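> Predicted structure and sequence below. I'll ask about it afterward.
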Amino acid sequence: MLSQVLEEVDEVTKMKDDADLAELLCRKLKRKRYLIVVDDLWDIKAWDDLQRSFIDDDNGSRIMVTTQLQGLASYIESDTKPDNHPTPLRHFNVEESWELLQKKVFATDCCPRNLKEPGMQIAECCQGLPLAVTW
């Protein structure tokens, strides 16, 4: 997992285990200001493995995590600074999904009449998840 985080890896680095890679990442981040985005996290163990590498040097570095699991969000909140709180985001309704889809596909709010029905079906299939609409 951590090997994906490191952009440039040599052959020696590729042979390291996760603990060694975590230590290497920790050393590279030390005394640097960074923003790390962890998108769509599903597992507490994965968070535990990752967060060990993120040093807090009180220099304004930030880690942003997205997850669909409220329990995981609460766990991460309890594991970080007291002023960090999860921001729950609501799902879109079908009309909002359809609006976003039209903007992405047609660069306007207007869709040709013959594509409206299949477009609405696609919007419904995205189940209110904006990211699903935009992919």
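Looks like it arrived, so ask away.
> CA only for contacts and neighbour counts going forward, please
Fine.
> Buried residues in the helix or strand where residue 76 lies, which are they?
Under the criterion of DSSP states H and E, residue 76 resides in helix 70-78. Using 16 or more other C-alpha atoms under 10 Å as the test for burial, helix 70-78 gives 72-73, 76.
> and after it, which helix or strand comes next?
Per DSSP H and E, the first helix or strand lying C-terminal to helix 70-78 is helix 94-106.
> Take this one as well and set it beside the first:
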Amino acid sequence: MLKLLLRLIGTIQIVLGLAYLFAPDAFLASMGHSIPPADIHYPLAMLASRFLVYGAGFWLAAAAPEKNRLLIRLMGAIQLVDLAAGLYFTANGTVALGLTAFPMFNAIWIGLVTFFWPLPRQAV
């Protein structure tokens, strides 16, 4: 089950990366966000590179979770930051709950899986 969840998380990251890299305006508009100014496409592409590499890393980690404990646990930390940002920007009214609810839900379940799932120990 863990390997399947890690591949699912990796796939989600890769899809986000592809969307932010190749169709950021369409992707953001489809979620109800404002279209960013053209100069913001560069930082979005940098964000996309991180999604893509982390997603690929999760596909590799799924093959041997016991050897990739740090990578998996760090995703839990990423999700904690994502959730905190979602709560902050929703609470101060910058972004509506309708735009943050699904990403925050994902941050919760992905964070729980990656931070608290009992990972097998690497054989010595």
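Received the coordinates, thanks. Because the structure is predicted, anything quoted here is derived from the model rather than measured.
> Just the TM-score for the two chains, thanks.
Put the two chains on top of each other and the TM-score (TM-score structural alignment, normalised by the length of structure 2) is 0.24; 55 aligned residues with a C-alpha RMSD of 4.7 Å.
> Next secondary structure after the helix or strand harbouring residue 4 of structure 1?
Element membership of residue 4 of structure 1, judged by DSSP H and E, is helix 2-5. With elements assigned by DSSP H and E, the helix or strand that comes after helix 2-5 of structure 1 is helix 11-14.
> Give me the next element, helix or strand, following that next one.
Taking DSSP H and E, what comes next after helix 11-14 of structure 1 is helix 18-29.
> after that next one comes which helix or strand?
Toward the C-terminal end, the helix or strand that comes next after helix 18-29 of structure 1 (DSSP H and E) is strand 35-38.
> tell me which strands and helices that next one is in contact with?
Packing partners of strand 35-38 of structure 1 (3 or more C-alpha pairs under 8 Å, 6 or more residues apart in numbering; DSSP states H and E): strand 62-65.
> need the strands for structure 2, in chain order.
With DSSP state E as the criterion, structure 2 has no strands.
> got the residue ranges for the helices in it?
Secondary structure of structure 2 (DSSP state H): helices at 2-22, 24-31, 41-63, 69-91, 97-116.
> would CSV of those helices with mean neighbour count be doable?
Shown next, in CSV, are those (neighbours: other C-alpha atoms under 10 Å):
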stretch, mean neighbour count
helix 2-22, 19
helix 24-31, 15
helix 41-63, 18
helix 69-91, 17
helix 97-116, 17
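> got the contact list for residue 45 of structure 2?
Counting by C-alpha atoms under 8 Å, 6 or more residues apart in numbering, residue 45 of structure 2 touches 20-21.
> One more pass at 10 Å, please.
17-22, 24, 51 (C-alpha atoms under 10 Å, 6 or more residues apart in numbering).
> Wait, residue 105 of structure 1 touches residue 116, no?
No: the pair residue 105 of structure 1 / residue 116 is not scored as a contact, 11.9 Å apart, by C-alpha atoms under 10 Å.
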